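[1] sequence first, then the predicted structure:
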Amino acid sequence: MTDSRKNEPKIDADEILGGIVEWVSIESPSHDGKAVNKVVDHVEGQFRDLGLKIDRTPGIDGFGDILECRTPTEWSQGDGKGILVVAHLDTVHPIGMIEKELKIRREGDSIYGPGIYDMKAGGYIAYYALRHLVRQGKKTRLPVTFLFIPEEEVGSPTSRTRIEEAARGHKYALVMEPGRDGDKVVTSRKGVGRFTLTVKGRASHAGVRHEDGRSAILEMARQILRIEAKTDYARGITCNVGLVKGGTGVNVVSAECTADVDLRVPSPELAEEMTHWFLNLEPIGKDVELIVEGGMNRPPYQKDAGITDLFGKAQAIYREIGKELNDVPLTGGGSDGNFTAALGIPTLDGLGADGKGAHAANEQIYYSSLVPRTYLCSRLLETLE
């Protein structure tokens, strides 16, 4: 890798990895607010020591705290709207995974651990990138705000408003979600919808009075076939019935059944179309009731002119180290970048470490990606204006 800025202090991959491991060692499943706050404590201390202004909002509904860290006014060359860096500190993994399938370990280029790829490595890279500038005595051209979210993995239900409020006050958004497939970042994401269907039927004895019953499970089965048939890869629509629960006994015609559905769509128009379709579903069988609740959880994140320009700036930075940056096609995974991009804020996502195994027992990052990704983040903080 050729670095055209040879006289500057080097970015230390081992130092980055050590910091990442510290964050990963503190397990933080989304629904365990106390566990998440242990990571928040650690991150807050690091940013406070760096000299940033701290604003910590207590969590609600059992979730962890929201942490906001802002560079002092005198640090940047300009004022006004600046750069919003977004990361989340929660993971999908339950407490104890670090002692089982996801023991922290290095095997060649891969380093394993719960949440290391999605996305504690990215969050730490953002911290290190700013610290790297501070060590060099450099200032950013714009003020920078770091926003750490405690419950992104469950849809950011308590932090969405805060994310959107912060985004409106900034010129750019950099989202430290995992990198993709080598030297790739994310410039568009599908919108995410969540719907719950409840069918109410009529219970009866399955052997003696079967004809008197109205099976909620049977109705739900019909609805599931209808819903899954709405998946249309050509239009970018996917519908997945992921959870189903119903019945009270094998010898009882079921009186109630529920199903949870995941929807992904690439555009606001399709989000509106599919939301209307779901909320207007009607029963297929006789004498049963169907209730549909839900809506879009994350709006679609589309690559517009502002995002294209920001991506071009990132590509130019990556070429400084002799590498070519690309973006992935429209991805089905959602992030907090969906919220910032939907507001028209130029958003660059997937800036974290490259790796694989998000949400899985083989979650890992690649050591070889740490320096390039940190360089990219540091130079974006330094040069965006």
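    Yes, it's here.

[2] when you work out contacts or count neighbours from here on, use the C-alpha atoms and nothing else.
    Fine.

[3] so what's the residue count around residue 305?
    Using other CA atoms under 10 Å, residue 305 has 11 neighbouring residues.

[4] check the one 10 residues further on too.
    Using other CA under 10 Å, residue 315 has 17 neighbouring residues.

[5] look up the closest residue to it, ignoring the ones flanking it.
    Closest residue in space to residue 315, ignoring its immediate chain neighbours: residue 325 at 5.2 Å, by CA to CA, 6 or more residues apart in numbering.

[6] likewise residue 351?
    Among residues not flanking residue 351 along the chain, residue 176 sits closest, at 4.7 Å (CA to CA, 6+ apart).

[7] and the helices in the stretch 251-385 of the chain, which stretches?
    Along the stretch 251-385 of the chain, counting by DSSP state H, counting those that start in this stretch, helices occupy 268-279, 305-319, 337-342, 370-383.

[8] report the contact partners of the nearest residue to residue 259 once chain neighbours are set aside.
    Nearest residue to residue 259, sequence neighbours excluded (CA to CA, 6+ apart): residue 244, at 4.3 Å. By CA atoms under 8 Å, 6 or more residues apart in numbering, the residues touching residue 244 are 257-260.

[9] can you redo those as a markdown table with distance to residue 318 and neighbour count?
    Output for these, formatted as a markdown table (distance: CA to CA, whole Å; neighbours: other CA atoms under 10 Å):
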| residue | distance to residue 318 | neighbour count |
| --- | --- | --- |
| 257 | 52 | 23 |
| 258 | 49 | 20 |
| 259 | 45 | 21 |
| 260 | 42 | 18 |
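
[10] what is the nearest of these to residue 202?
    The shortest approach to residue 202 among those belongs to residue 257, at 11.1 Å (CA to CA).

[11] gap between the nearest residue to residue 152 once chain neighbours are set aside and residue 289?
    Among residues not flanking residue 152 along the chain, residue 88 sits closest, at 6.1 Å (CA to CA, 6+ apart). To residue 289, residue 88 is 40 Å away according to CA to CA, to the nearest Å.

[12] compare the two (neighbour count), which wins?
    Ranked by neighbour count (other CA under 10 Å), residue 88 and residue 289 place residue 88 first, with 28 against 17.

[13] please compare the first structure with the one that follows:
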Amino acid sequence: MDVRKKELEMLRLLERLVNTDSGSYDKVGIDQLANILKPYFTELGYSIETKEQDVYGNHLVIQHPKVSDPEILIVAHMDTVFEKGTASLRPFSVKGSKAFGPGVIDMKASLVSLIYALKDLKNQRNKALQHVKIILNSDEEIGSPSSRRIIEEEAKKGIRYALIMEPARKDGSLVTERRGNGHYVMEIQGKAAHSGIEPEKGRSAIQELALKIVKLHALNDYEHGISVNVGMIEGGDAVNTISAHAIGHIDVRVSTLEQIEELEHKIEEVCSTSDVIGTKIDLSGDISRPPMIKNQQISALFEIVQQVGKEIGIEIKDTKTGGGSDASFTAALGIPTIDGLGPVGGNAHSEKEYLDIPSLLERTRLLSKLIMRLTNEENQSANSFIAKTS
């Protein structure tokens, strides 16, 4: 098939995915997206196990029936950060060499790239197609609360390499290092009173929250990669009322495994006693994603990716980022992991989110060739429909 026709075919599937709302809390939308994707994997010969969820969208575990212990785990997520109805307000569009729409780069273009990389392997009758296990989860954008266990359980079943389909950075770099992250909720109960008539009878939950924010932000140690940020607050019923209730949402980032326990202890210590007498604090949450640390195994895997890229005319660089992803789970298990293997784009989680269209075929070819290399099923079949992009 002509390369341009293949690109248009991929863009048509991408349009369908982008125009299907699949926010993390939109179970109906995510399950609808999963039903769009399932036939593509079935056509490739895979068996699909649906992990039913009550609150979140269902997760899919996809594997070829001919291989009981695949060597490669590929993880991609179906959820986005956008509210239901966003797709109808900002549907898929193409302007020049860029495509736009909610979730277009994070990470619906990656879902398309994954499908077509596997199609390429099937077209070449390459046995590497059988040596991958795929997890499509529905809650990555909110920390993978229900899919983490599934990812870790499947990763422990003889997996040698983990490939994570987050988008490549704007400059095309892959990700070999991430900070760990977590989320806490600090809920404060005070006592309401009229601020003009009898303020002395009140116990301000907002005041307590403000004092705790100062102490929590004092835990920041940017030099060593530790950040604590109370990024969202709630509280108060009226301007003339001493507030009886307040909530602070805390984002936490760490750079090493050793920092996790120490920082968790410090946060708990800050919230263990009230500064405003008569208020009570309830702290919930944890550091749910460990850091992805670039060790010798990850460096060695990245060198293989670079070699494959060089062979097909792509210069591959790597970077580290403070954002979290499911790569942290596989890396923490000691499995060589590479992240950012999706197409190139930027401005994720915003109205300006975009995909660089030329990278769609480019990164699909990279993924296809990488799977072949890692499974020792490399060949130079002329049947590949993904031509060199150089």
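    All right, it came through fine. Since we're looking at a predicted model, the values are computed, not measured.

[14] after superposition, what is the TM-score?
    With the length set by TM-score structural alignment, normalised by the length of structure 1, the two chains reach a TM-score of 0.92; 371 aligned residues with a CA RMSD of 1.8 Å.

[15] follow-up on the earlier one: map the residue nearest to residue 259 of structure 1 across to structure 2 for me.
    Under the alignment (TM-score structural alignment), residue 244 of structure 1 pairs with residue 233 in structure 2.

[16] element containing its match?
    When elements are assigned from DSSP states H and E, residue 233 of structure 2 belongs to strand 227-235.

[17] that strand: how far from the chain's middle?
    Relative to the mean C-alpha coordinate of its chain, strand 227-235 of structure 2 is positioned 21 Å out (CA atoms, centre = their mean, to the nearest Å).

[18] what of stretch 125-143 of structure 2?
    On the basis of CA atoms, centre = their mean, stretch 125-143 of structure 2 sits 13 Å off its chain's mean C-alpha point.

[19] relative to residue 176 of structure 2, how far out is the residue most central in space within structure 2?
    Centroid-nearest residue in structure 2: residue 325, 4.1 Å away (criterion: CA atoms, centre = their mean). In this structure, residue 325 of structure 2 and residue 176 of structure 2 are 11 Å apart, going by CA to CA.

[20] before we move on, back to that, determine which residue in structure 2 is aligned with the residue nearest to residue 351 of structure 1, please.
    Checking TM-score structural alignment: residue 176 of structure 1 goes with residue 165.

[21] kindly report the same for residue 312 of structure 1.
    Per TM-score structural alignment, residue 312 of structure 1 is aligned with residue 303.

[22] contacting residues for residue 173 of structure 1?
    Counting by CA under 8 Å, 6+ apart, residue 173 of structure 1 touches 83-86, 167, 337, 340, 345-348.

[23] go with 6 Å
    Taking CA atoms under 6 Å, 6 or more residues apart in numbering, we find residue 173 of structure 1 in contact with 83-85, 347.

[24] cool, and residue 318 of structure 2?
    Taking CA under 6 Å, 6+ apart as the test, what residue 318 of structure 2 contacts is 173-175.

[25] let's see 7 Å
    Going by CA atoms under 7 Å, 6 or more residues apart in numbering, residue 318 of structure 2 touches 173-176.

[26] burial count for the residue nearest to residue 181 of structure 1 when sequence neighbours are not counted?
    With sequence-adjacent residues excluded and distances taken as CA to CA, 6+ apart, residue 181 of structure 1 is closest to residue 354, at 7.0 Å. For residue 354 of structure 1, the count of nearby residues is 29 (other CA under 10 Å).

[27] residue 354 of structure 1 pairs with which position in structure 2?
    Per TM-score structural alignment, residue 354 of structure 1 is aligned with residue 344.

[28] quick one: its match and residue 357 touch, right?
    No. Contact criterion CA atoms under 7 Å: residue 344 of structure 2 and residue 357 do not qualify, at 8.1 Å.

[29] what distance do you get for the match of residue 312 of structure 1 to residue 339 of structure 2?
    Taking CA to CA, one finds residue 303 of structure 2 at 13 Å from residue 339 of structure 2.

[30] then residue 101 of structure 2?
    Counting by CA to CA - residue 101 of structure 2 and residue 339 of structure 2 are separated by 23 Å.

[31] likewise for residue 276 of structure 2?
    Distance check for residue 276 of structure 2 against residue 339 of structure 2: by CA to CA, it reads 45 Å.

[32] my guess is the residue nearest to residue 351 of structure 1 contacts residue 352, does it?
    Yes. With contact defined as CA under 7 Å, residue 176 of structure 1 and residue 352 form a contacting pair (4.8 Å).

[33] which residues do the two both contact?
    Counting by CA under 7 Å, 6+ apart, the common neighbours of residue 176 of structure 1 and residue 352 are residue 122.

[34] aligned against structure 1, show me the partner of residue 370 of structure 2.
    Per TM-score structural alignment, residue 370 of structure 2 is aligned with residue 380.

[35] residue range for the helix or strand harbouring residue 117 of structure 2 in structure 1?
    In the assignment (DSSP H and E), residue 117 of structure 2 maps to helix 109-123. Aligning helix 109-123 of structure 2 against structure 1 (TM-score structural alignment) gives residues 121-135.

[36] to what extent does that stretch diverge from structure 2 after superposition?
    Compared with structure 2 after fitting, stretch 121-135 of structure 1 deviates on average by 0.8 Å (mean CA distance after the TM-score superposition for structure 1).

[37] contacts for that stretch, please.
    Residues from elsewhere that reach stretch 121-135 of structure 1, judged by CA under 7 Å, 6+ apart: 19-20, 87, 139, 176-178, 351-353, 374, 377-378.
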